[in-house]
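>>> here are the coordinates; sequence isn't available:
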């Protein structure tokens, strides 16, 4: 039900096998446009019925001013997709305002798409997104209640870096970073062929390994490498192979040392979702060792 009306973004890993094989990773997508996803509430407005609804079809009574504005900008026969938003306002407050049973004139609409009603009902608009977005931008250009999302090109930076930048932005205005295929048609449902992609933010660091640990668990080995960043220690278990853990296990007290190996002092390439307030890596994952890099360059302190 949640995806009956809108074209829903999914992460790169959730795209089709053919799409992932063709492109490799999200940062290789050069024909997409990036958009900030504002931390608001999804809404679509039908200018024939003059109704505003949620992603599940709930009618909003709070945005009569935006319904009227869409009628003015688009005329009859359109379905306009937007994020209900208010600057400098927490998501919880925006969500509450959207669901009130009386007008909330402070809410604005961040419009990211629009399709004709007959194509919405047919669940297909073959018009490329670049043309749909241009049409939206032209129609709402003079509006004080509607706006389009800030957009970025791949030349502005790696998509994952931009996603991390907005995730950690001090205004907390963003709920994510979205890529849209400029040649994609519109269909409702979860995007599977790269039409709309939610970018998972990541930060990649080369860090010194200062400790290691492995142990036998119920069905397989578990363990971690400990790395240092700005003097703060973080344990990294995700991404370690069983072969690596076997060589670490052999260094532990009470184990036979044959085939043992210590990674302490080496440089590990670690991917994470930024840094926590106490300085630790957020959801770190081991990617590889950087044997060509000097440890003293990456102690992080």
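Structure received. Keep in mind that what you see is a predicted model, and the values were worked out from it rather than measured. Residues are numbered from 1 along each chain as shown.

>>> drop to CA atoms for contacts and neighbour counts, all remaining ones
Will do.

>>> any idea how many residues pack against residue 121?
Counted with other Cα atoms under 10 Å, residues neighbouring residue 121 total 12.

>>> okay, it and residue 79: tell me how far apart.
10 Å (Cα to Cα, to the nearest Å).

>>> do the same with residue 93
26 Å.

>>> kindly report the same for residue 242.
For residue 242 relative to residue 79 (Cα to Cα), the value is 52 Å.

>>> higher neighbour count, those two?
The residue with more neighbours, out of residue 242 and residue 79, is residue 79; 26 against 14, by other Cα under 10 Å.

>>> what sits against the more buried one?
44-47, 114-117, 120 (Cα atoms under 8 Å, 6 or more residues apart in numbering).

>>> please compare the first structure with the one that follows:
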């Protein structure tokens, strides 16, 4: 099946010599939620700007919904909705009119029923006759999303969509994104809130210094790069590590009351069973045990700071 969005060997060098993107290639399927993660200045916004036709690439090719973004710009751009980081809309215009106007910019005929549905889904219906300037920051962010959805795009870019908004609004947006995915919309999300990617994404890409250093299914990524930790709380303190455990990735706490065993998610659970059996043979008794697994944020930090 042809990918809904295809980026092939994309590079961008600005006039001052700064290379923002370096040979980026990426395919995203229809109905997929793809999270693009990276630190500030990594190239996320440049990549989105090129795909949306706001910045010209230095080299490479991009197709959106089967249309080349340079040779067939109008059709490609019509397939894309963009919610940028910055709030940029006519502050003096009313909500209904500014959203309807955005639909008209793409040559779409009026469709009041669709505009009403979008505003209701985003809890903006009661604000439809309010001027944008009178709205709160969170409501203005909703208006930006409504504008991006007004022309019924196949691909939706959310560039830091929940920056500066409260937790309740963030949850509402997550629910809206899920509904859009169910209707077949492809969603590309950039965010600094790693829990958003962990909550919603099917796949995750990590970009650093203009290079796409990793693209993985979320579950595969956490399995391959995540680490697990088993903590055993002992009945009586241990003075030193038994020699039988010397070759194991296990540490003894300073007070001697905890054994901390660290292993990656690819290692079989049999390793843990073997450890517990060995402790039993040594007569080491424990009163409790706890396990924890690396979060996506910990994996991300490890990737972008890896030398």
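Here it is on my side, so go on. Everything numeric here is computed off the predicted structure, so don't read it as measured data.

>>> what would you report as the TM-score here?
The TM-score (TM-score structural alignment, normalised by the length of structure 1) is 0.27; 148 aligned residues with a Cα RMSD of 6.9 Å.

>>> if we can go back for a sec, pipe the contacts of residue 79 of structure 1 into JSON lines and attach distance to residue 234 of structure 1 and secondary structure per row.
Listed next are these as JSON lines, based on distance: Cα to Cα, whole Å; DSSP: H, G, I helix; E, B strand; the rest coil:
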{"residue": "44", "distance to residue 234 of structure 1": "44", "secondary structure": "strand"}
{"residue": "45", "distance to residue 234 of structure 1": "47", "secondary structure": "strand"}
{"residue": "46", "distance to residue 234 of structure 1": "50", "secondary structure": "strand"}
{"residue": "47", "distance to residue 234 of structure 1": "53", "secondary structure": "coil"}
{"residue": "114", "distance to residue 234 of structure 1": "46", "secondary structure": "strand"}
{"residue": "115", "distance to residue 234 of structure 1": "48", "secondary structure": "strand"}
{"residue": "116", "distance to residue 234 of structure 1": "52", "secondary structure": "strand"}
{"residue": "117", "distance to residue 234 of structure 1": "52", "secondary structure": "helix"}
{"residue": "120", "distance to residue 234 of structure 1": "49", "secondary structure": "helix"}
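
>>> go through these and name the one nearest residue 227 of structure 1.
residue 44 (46.7 Å; Cα to Cα).

>>> right, and that closest one touches residue 66 too?
No. In this structure, residue 44 of structure 1 is not within contact of residue 66 by Cα atoms under 8 Å, at 10.3 Å.

>>> so the two - more neighbours on which side?
Comparing residue 44 of structure 1 with residue 66 by other Cα under 10 Å, the one with more neighbours is residue 44, at 26 against 23.

>>> rewinding a little: the contacts of residue 79 of structure 1, buried ones only, as a PyMOL selection?
Under the burial definition 16 or more other Cα atoms under 10 Å, those of the contacts of residue 79 of structure 1 that qualify are selected in PyMOL by:
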select buried, resi 44+45+46+47+114+115+116+117+120
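
>>> for the contacts of residue 79 of structure 1, which one is nearest residue 178 of structure 1?
residue 114 (16.6 Å).

>>> hmm, residue 78 and that closest one touching each other?
Yes. Here residue 114 of structure 1 reaches residue 78: they are 6.8 Å apart, a contact under Cα under 8 Å.

>>> next, count neighbours for the closest residue to residue 206 of structure 1 other than its chain neighbours.
Closest residue to residue 206 of structure 1 apart from its sequence neighbours, by Cα to Cα, 6 or more residues apart in numbering: residue 269 at 4.5 Å. Neighbour count of residue 269 of structure 1, defined by other Cα under 10 Å: 17.

>>> again with residue 81 of structure 2
Residue 81 of structure 2, neighbours per other Cα under 10 Å, totals 23.

>>> pretty sure it sits against residue 159.
No. In terms of Cα under 8 Å, residue 81 of structure 2 does not count as a neighbour of residue 159; the distance is 11.0 Å.

>>> and the longest helix along structure 2, what other elements does it pack with?
If you go by DSSP state H, structure 2 has its longest helix at helix 167-182. In terms of contacts (3 or more Cα pairs under 8 Å, 6 or more residues apart in numbering; DSSP states H and E), helix 167-182 of structure 2 is packed against helix 194-200.

>>> so what does the helix it packs on touch, helix or strand wise?
helix 167-182, helix 296-304.

>>> how long is stretch 37-51 of structure 2 end to end?
17 Å.

>>> related to what we said a few turns ago, what's the following helix or strand after the longest helix of structure 2?
Where DSSP states H and E defines the elements, the next helix or strand beyond helix 167-182 of structure 2 is strand 186-190.

>>> could you give the angle of that following strand to helix 167-182?
Computed by axes from the mean of the first three to the mean of the last three Cα atoms, to 10 degrees, the angle separating strand 186-190 of structure 2 from helix 167-182 equals 150 degrees.

>>> give the buried residues for strand 186-190 of structure 2.
Quick answer for strand 186-190 of structure 2 (16+ other Cα under 10 Å): 186-190.

>>> now do stretch 291-307 of structure 2
Buried-residue list, stretch 291-307 of structure 2, by 16+ other Cα under 10 Å: 293-294, 296, 299-300, 303-304.

>>> and those as CSV, adding distance to residue 282 of structure 2?
Output for those, formatted as CSV (distance: Cα to Cα, whole Å):
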residue, distance to residue 282 of structure 2
293, 27
294, 30
296, 36
299, 35
300, 39
303, 39
304, 42
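
>>> and these, which is closest to residue 203 of structure 2?
residue 296 (12.1 Å).

>>> residue 194 of structure 2 versus the closest one, what's the distance?
The value you get for residue 296 of structure 2 to residue 194 of structure 2, if Cα to Cα is used, is 7 Å.

>>> can you tell me which helices and strands the longest strand anywhere in structure 1 packs against?
Ranked by residue count and defined by DSSP state E, the top strand of structure 1 is strand 203-216. Packing partners of strand 203-216 of structure 1 (3+ Cα pairs under 8 Å, 6+ apart): helix 159-167, strand 221-229, helix 242-249, strand 267-272.

>>> may I see these organised as a markdown table, with distance to residue 178 of structure 1 added?
Listed next are these as a markdown table, based on distance: least, Cα to Cα, whole Å:
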| stretch | distance to residue 178 of structure 1 |
| --- | --- |
| helix 159-167 | 8 |
| strand 221-229 | 29 |
| helix 242-249 | 35 |
| strand 267-272 | 19 |
